[in-house]
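[1] Structure of the sequence below:
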Amino acid sequence: MTAMRTLPPTKRLLRASALAVLLWTLAGCSGGEKPAAQAPAVAKAASGAGGHEEGGGIKLAPEEVARSGIKLEQITPQAIADTVTVTATIRANQDRMARIAPRVEGRIATLHANLGDNVKAGQTLAVLDSLAVGEASATLIQAQSADRVAEADFKRATALNAEEIIPQKEFLRARSEHEKAQASLRAAEDRLQLLGVSPKQVNQRVVSTFPIVAPFAGTVIEKKVTVGSLASPSEPILVVADLSKVWIEANLGETMLSKVRVGANATVTLDAYPGETFAGRVTYVASLLDKDSRTVQARIEVENKDGRLKPEMFASATIASAPGATGKSGAAGQAQEAMSVPDAAIVLLQGQPTVFVFEHGGYEPRAILPGDKLAGRTIVKSGLTAGEQVVAAGSYALKARMLKSQIGDEH
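    This next block holds a predicted model:
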């Protein structure tokens, strides 16, 4: 202290200032306040990757919003019909499907249909060559010849009998032979007809080929043979289906059974055609419960004139719970007020369904409790308030920014 007093006033002031800075630095390093790196993770995530954090939200410049494809939608309660939404699979209409097989074994001579071909009713799909058909046609030719001989003999006997030139028993014998020849001819024609060949095709020569024709107009959805392969009645060679109407098959949980009835209106959506809906009607609800899956099969019939609905495609079906009734919204089913967001607005953050809400100039992640899905939207049971603006498109871009920011902070 004596040395301090002997120093000039200016030097004493500089030394005191240096001592104060040293004490302040030591105090900061000893753990008074938490460093900025220990701030909550949500705030750090919202501040990275091109945006900056202000009030807990992701702030983006207008050009970044446009580049990310972000679109907002104001949440308002709307009248939503009471519905049931289930995942489903498109099937061909089993009532309009033909598994085509020959009536008799034969070898494929020619094929006139390929997979995906649209065919008309009665159109020839294939021509088969069969030994059995050849034998039947030969029998028919013999029967035709025998019938002509018997008929000529009977006509001659009839004329002679009228002149009383021949005994009565000769006339009766000729008539009997004629009747037997006619019976044999009809039997030969019927046998050939049963094999799928018209007797008119047999004209004094043996015919061994016969056509396979389409029973109705439709599309060839299966082809199991090639030219030269052997076809038999036990295995179909082609499958033709009328796809102008398709079935949407779904499995209903036990809790849904009280809401779904035959005749209920339904709306079908597919990932293949985003933004489009296909109207249908429930035509079947099974009477038995599957003991393994604890579900009941239901079927929705949908028009498919343009053929865009392909069998085995996955779909989502929304079924009105009150068939024929109309609520405030004008849709089938009892309407009720609810809030909903587009399906694309919802992302998973740490396993929790989340949407981004635009407030205070930033995009804030908000956990929600989702409800039923219908026509590309999801009902929100809790987590949002009417009037808030939600990111309807571009949520995944915001999620990517948050994840990128978190990864950068960990390093």
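[2] only C-alpha atoms for contact and neighbour calcs from this point on.
    OK.
[3] Lys381 sits in which helix or strand?
    strand 377-382 (DSSP states H and E).
[4] List the buried residues in that strand.
    Residues of strand 377-382 classed as buried: Arg377, Thr378, Ile379, Val380 (neighbour count, 16 or more other C-alpha atoms under 10 Å).
[5] Name the nearest residue to the last one, ignoring sequence neighbours.
    Across the structure, with C-alpha to C-alpha, 6 or more residues apart in numbering as the measure, the residue nearest Val380 apart from its sequence neighbours is Pro370 (4.7 Å).
[6] list the contacts for that neighbour?
    Pro353, Thr378, Ile379, Val380, Lys381, Ser382 (C-alpha atoms under 8 Å, 6 or more residues apart in numbering).
[7] follow-up on the earlier one: I'd like the distance from the strand holding Lys381 to the chain centre, please.
    Distance of strand 377-382 from its chain centroid, counting by C-alpha atoms, centre = their mean, to the nearest Å, is 24 Å.
[8] Quick check: next helix or strand after that strand?
    Next element after strand 377-382 (DSSP H and E): strand 389-393.
[9] now the angle from the helix or strand just after that next one to strand 389-393?
    Helices and strands here follow DSSP H and E; after strand 389-393, the next one along the chain is helix 395-410. Helix 395-410 runs at 100 degrees relative to strand 389-393, counting by axes from the mean of the first three to the mean of the last three C-alpha atoms, to 10 degrees.
[10] helices and strands around the helix or strand containing Phe154, which ones?
    Per DSSP H and E: Phe154 is located in helix 131-162. With contacts taken as 3 or more C-alpha pairs under 8 Å, 6 or more residues apart in numbering; DSSP states H and E, helix 131-162 sits against helix 168-194, strand 209-213.
[11] Could you also give me the structure for this second sequence? I'd like to compare it with the first:
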Amino acid sequence: MKRSLLGMALLAALAGPVIAQEPVAANPLALDAKAIKDAGIVLAKAAPRALTDELKAPGEVKADAYSTVLVSPRVESQVLARKAKLGDVVKAGAPLVVLSSVQVAETQGALIVAEQDWQRIASLGPQAVSARRYNEAKVQRDQARAKLRAYGLSDGQIGGLLRKGSAGADGSFELLAPAGGRVTTDEFLVGERVEPGRTLFTLVKEDSVWVVAQMAPADAERVKPDADARILVHDTAIPGKVVQRSHQTDERTRTVPVRIEVDNRQDLLHPGELVEARIATGSAVQKLAVPAEAIVLLQNQPTVFLAKGNGQFEPAPVMVGDTRDG
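    Predicted coordinates for the structure are as follows:
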């Protein structure tokens, strides 16, 4: 057996405060070195540890809205091809979908003509043409460029169009990712016509997520901005920081939402997941503590084993206080 109850009882880890009680008569347990090794027993000292009072609250993982981007066309278009799909992780500037638009085709053609006109006039110089004609040609070129940018084309795409010439003025263009992230929604079909402003993709950066803890108003009043927090999920405690406490009580649940920002670079948390939040209130204090796994129940009495030397382990009853971090 890798770990016996005794082995767990002596495992080194941070735990709750304990108060020793009067010892009771008990026969010590004797183990030789091999038995101690086989049982996986680890010795740890009961010593003062820095413990912080915490408030518990249920919470829900939500995407960090400050790192979430909605991707939508800025002009009436038709979907020609899909470049990214649900669940993909894309980089900023990556093509997401190929669209086609009559308005874009008209503006592409206008830019090519305006660029050629401008290049001809610029080669002559302002001395060879009137100032008005010179400025008109430049403004027409710049306006056509600005219009394509307003439709969502990048400078690189506009430069590629000018290199292709009239053959590239077919109205098709790639909608690019404005930021990196994971594709969490992509509700459209190839061939579908889409209106300006309709969300085609949602991109979420998962390096950071929010946990919204629902707290009783009296408890929420005790929570301070920037307070340390822990999110318990999958037998793991993930550190976080309180970034906002709502000033409005939810009318349905009569609770106050408290938003906690959590580093999620290990990808342990996902939007929609239910978790338990622990929020620190006040400064840490020194209390006598032992590992939680060091406490076992013998005859309905919380007990730890004291190492007496020479393989002798003597049970000692204790009174258990609050538990912190295992």
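[12] Drop the TM-score for these two in here.
    The pair, once superposed, lands on a TM-score of 0.69 when counted by TM-score structural alignment, normalised by the length of the second structure; 261 aligned residues with a C-alpha RMSD of 3.4 Å.
[13] quick revisit: could you point out which of the contacts of Pro370 of the first structure is nearest to Thr277 of the first structure?
    For these, the minimum distance to Thr277 of the first structure (C-alpha to C-alpha) is 15.4 Å, reached by Thr378.
[14] ok so, going back, in a markdown table, list the buried residues of strand 377-382 of the first structure along with distance to Gln144 of the first structure.
    Listed next are these as a markdown table, based on distance: C-alpha to C-alpha, whole Å:
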| residue | distance to Gln144 of the first structure |
| --- | --- |
| Arg377 | 73 |
| Thr378 | 75 |
| Ile379 | 77 |
| Val380 | 81 |
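[15] Quick check: the gap between the residue nearest to Val380 of the first structure and Lys259 of the first structure.
    20 Å (C-alpha to C-alpha, to the nearest Å).
[16] now do Leu22 of the first structure
    Distance from Leu22 of the first structure to Lys259 of the first structure, by C-alpha to C-alpha: 76 Å.
[17] And Phe314 of the first structure, by the same measure?
    With C-alpha to C-alpha as the criterion, Phe314 of the first structure and Lys259 of the first structure are 23 Å apart.
[18] Please apply the same query to Asp409 of the first structure.
    Distance from Asp409 of the first structure to Lys259 of the first structure, counting by C-alpha to C-alpha: 50 Å.
[19] where along the stretch 201-326 of the second structure do the helices fall?
    217-220 (DSSP state H, counting those that start in this stretch).
[20] most neighbours per residue, which of the helices and strands packed on helix 131-162 of the first structure?
    Greatest average neighbour count among those goes to strand 209-213 (a mean of 20), per mean count of other C-alpha atoms under 10 Å.
[21] Quick check: buried residues in the helix holding Phe154 of the first structure?
    In helix 131-162 of the first structure, counting by 16+ other C-alpha under 10 Å, buried: 132-134, 136-144, 146-147, 150-151, 153-154, 157-158, 160-161.
[22] Stretch 196-211 of the second structure now?
    198-211.
[23] Phe314 and Lys259 of the first structure - which one has more neighbours?
    Phe314 (19 against 16; other C-alpha atoms under 10 Å).
[24] residues contacting that one?
    Neighbouring residues of Phe314 of the first structure by C-alpha under 8 Å, 6+ apart: Thr87, Ala88, Thr89, Ile90, Leu270, Asp271.
[25] Strands - which of those residues land there?
    Thr87, Ala88, Thr89, Ile90 (DSSP state E).
[26] So what does the last one match up with in the second structure?
    Taking TM-score structural alignment as the alignment basis, one finds that Ile90 of the first structure is matched in the second structure by Val61.
[27] wouldn't that match be in contact with Leu268 here?
    No - shown here, Val61 of the second structure and Leu268 do not form a contact pair, counting by C-alpha atoms under 8 Å, at 10.6 Å.
[28] ok, the two, which is more surrounded?
    Val61 (22 against 12).
[29] any idea how far Ala92 of the second structure is from the more buried one?
    25 Å.
[30] again, but for Pro178 of the second structure
    Look at Pro178 of the second structure and Ala92 of the second structure: by C-alpha to C-alpha, they are 5 Å apart.
[31] if I pick Val194 of the second structure, what's in contact with it?
    Per C-alpha under 8 Å, 6+ apart, neighbours of Val194 of the second structure: Pro73, Glu76, Ser77, Gln78, Val79.
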